[in-house]
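*Asks:* just coords:
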């Protein structure tokens, strides 16, 4: 844990893979393309990759959202959400949302850096991924209104080639997509979360390979 922590803390200060990595996991429309236009500028938000040790391996929590009418209903995501006026910055947003959604308290000094911002056109958000390192496995307490299930992803599992797969999905009842995804705990992790994790994976490969 010390090795990867030191590596990430140093690596996140250097130029990041950014959009090149994001594009690798971007879902593509099948057939008719569609354009999303918004009258307002994107809202700001943040998510948390909270690394923790457990039985000699390193994990971070993912969560499945309950089904609802919004564009991300039922999807797998990292804990996170919209920046509130009371948040002094996006790191504070990620810390607050992580506590509210999965009950994990993260101290300021456990945050080691951030990944590249991601423009999530489906929901008109710009999301900043924050990375933290916890000393031990946390106790998870889910908010039942926002979280249906919490599960863990193993860091080294992410870089295995068989973890990356492709499927076809239908969203908004009519839009067909060819979607790259990470197969994590038999969950289809696609969309914005997969794009964020794609950049994380490119950085992890530098450490593990």
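*Replies:* Looks like it came in fine. Being a predicted model, the structure only gives us computed values, none of them experimental. Residues are numbered from 1 along each chain as shown.
*Asks:* going forward, measure contacts between C-alpha atoms and count neighbours the same way
*Replies:* Will do.
*Asks:* Which helix runs longest in this structure?
*Replies:* If you go by DSSP state H, the chain has its longest helix at helix 191-208.
*Asks:* what packs against that one?
*Replies:* With contacts defined as 3 or more Cα pairs under 8 Å, 6 or more residues apart in numbering; DSSP states H and E, helix 191-208 has these neighbours: helix 2-11, helix 19-24, strand 118-120, strand 175-184.
*Asks:* between the ones you listed, which gets nearest to residue 200?
*Replies:* Using Cα to Cα as the measure, helix 19-24 is the one of the helices and strands packed on helix 191-208 that comes nearest residue 200, at 8.6 Å.
*Asks:* how about the closest one: buried residues?
*Replies:* Buried residues in helix 19-24, counted by 16 or more other Cα atoms under 10 Å: 19, 21, 22.
*Asks:* now the lengthiest strand in the chain, how far from the centre of its chain.
*Replies:* Scanning the chain for the strand with the most residues, using DSSP state E, yields strand 43-54. Remark: strand 43-54 is offset 7 Å from the chain centroid, using Cα atoms, centre = their mean, to the nearest Å.
*Asks:* and here's the other structure:
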């Protein structure tokens, strides 16, 4: 029986460029000297019945920023965090109840710059034991799993657009069932998909 994590581990060993929310919008001119804040997100991977699954969150609908969007658990690096990996693990514990000692960090993906001026480091973590998913009620509406194979298959992605700050902005989407995965989350997954198909 093949290792469900083998394609992921092979992808992590490959090189690729960083990404941004502006990749599909070449006309956007970013301000010189802009200050980006470091952040970390965790892509929690769990093998269930021989299938690699990714845990994602649906953000609470009342939030000021990105309400209802699909996201990896994560957030900005605090002074108390040793690095962005520590920030990602801390936030995953706070947002979905994932104990830090239940995660084996497999590696990181290239950074992703967001429209909200964060430079996000995606951390890939293998969940090594069962835990009770506990959504942080003030921030997370739902936690769900999606097969890793679905969100790393380039055929499942499309480019869509909407008006943003008076201009048409394009972005990747990778829908799954009732979940509309787009924006930074979809762009990070698209980057992983490209590495896995290299």
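*Replies:* Right, received. Where do you want to start? All values reported here derive from a predicted model rather than from experimental measurement.
*Asks:* Now do the longest strand of structure 1 and helix 191-208, the angle between them.
*Replies:* 40 degrees (axes from the mean of the first three to the mean of the last three Cα atoms, to 10 degrees).
*Asks:* so strand 43-54 of structure 1 corresponds to what in structure 2?
*Replies:* Taking TM-score structural alignment as the measure, structure 2 aligns residues 37-48 with strand 43-54 of structure 1.
*Asks:* which residues are contacting that stretch?
*Replies:* 4, 52-56, 72-77, 84-89, 91-92, 117-128, 148 (Cα atoms under 8 Å, 6 or more residues apart in numbering).
*Asks:* Among the residues you listed, which ones are in strands?
*Replies:* With DSSP E as the criterion, strands contain 52-56, 74-76, 118-127 from among the contacts of stretch 37-48 of structure 2.
*Asks:* Can you flag the buried ones in those?
*Replies:* By neighbour count, with 16+ other Cα under 10 Å, these hold 52-56, 74-76, 118-127 as buried.
*Asks:* The counterpart of residue 158 of structure 1 in structure 2 - how many residues pack around it?
*Replies:* With TM-score structural alignment as the criterion, residue 158 of structure 1 lines up with residue 151 in structure 2. For residue 151 of structure 2, the neighbour count with other Cα atoms under 10 Å is 23.
*Asks:* quick one, what contacts residue 151 of structure 2?
*Replies:* 174, 189, 190, 193.
*Asks:* Structure 1: which residue goes with the second one?
*Replies:* Structural correspondence for residue 189 of structure 2 with respect to structure 1 (TM-score structural alignment): residue 197.
*Asks:* Can you get me a residue count around that match?
*Replies:* Burial measure for residue 197 of structure 1: 22 neighbouring residues, criterion other Cα under 10 Å.
*Asks:* Name the nearest residue to the counterpart of residue 79 of structure 1 in structure 2, ignoring sequence neighbours.
*Replies:* Alignment note (TM-score structural alignment): residue 79 of structure 1 maps to residue 73 of structure 2. In space, residue 73 of structure 2 comes closest to residue 92 once its chain neighbours are excluded; the distance is 5.0 Å by Cα to Cα, 6 or more residues apart in numbering.
*Asks:* what's the matching residue for that neighbour over in structure 1?
*Replies:* In structure 1, residue 92 of structure 2 lands on residue 98 (TM-score structural alignment).
*Asks:* now that match: how far from residue 72 of structure 1?
*Replies:* 17 Å (Cα to Cα, to the nearest Å).
*Asks:* So which of these two has more stuff around it?
*Replies:* residue 98 (25 against 18).
*Asks:* can I assume that one is in contact with residue 77?
*Replies:* No - using Cα atoms under 8 Å, residue 98 of structure 1 is not in contact with residue 77; the gap is 11.6 Å.
*Asks:* Can you say which of the helices and strands packed on helix 191-208 of structure 1 is packed in most?
*Replies:* Mean neighbour count (mean count of other Cα atoms under 10 Å) peaks for strand 175-184 among these, with a mean of 20.
*Asks:* Relative to structure 2, what is the average displacement of that strand?
*Replies:* Its aligned residues in structure 2 lie a mean 2.4 Å from strand 175-184 of structure 1 after superposition (mean Cα distance after the TM-score superposition for structure 1).
*Asks:* after that strand, next one along is what?
*Replies:* strand 187-189 (DSSP states H and E).
*Asks:* And that next one against structure 2, how far off on average?
*Replies:* For strand 187-189 of structure 1, the mean deviation from structure 2 after alignment is 1.7 Å (mean Cα distance after the TM-score superposition for structure 1).
*Asks:* For that strand, which residues meet the burial criterion?
*Replies:* For strand 187-189 of structure 1, burial by neighbour count (16+ other Cα under 10 Å) applies to 188, 189.
*Asks:* Who are the packing partners of it?
*Replies:* Strand 187-189 of structure 1 packs on strand 76-77, strand 175-184, going by 3+ Cα pairs under 8 Å, 6+ apart.
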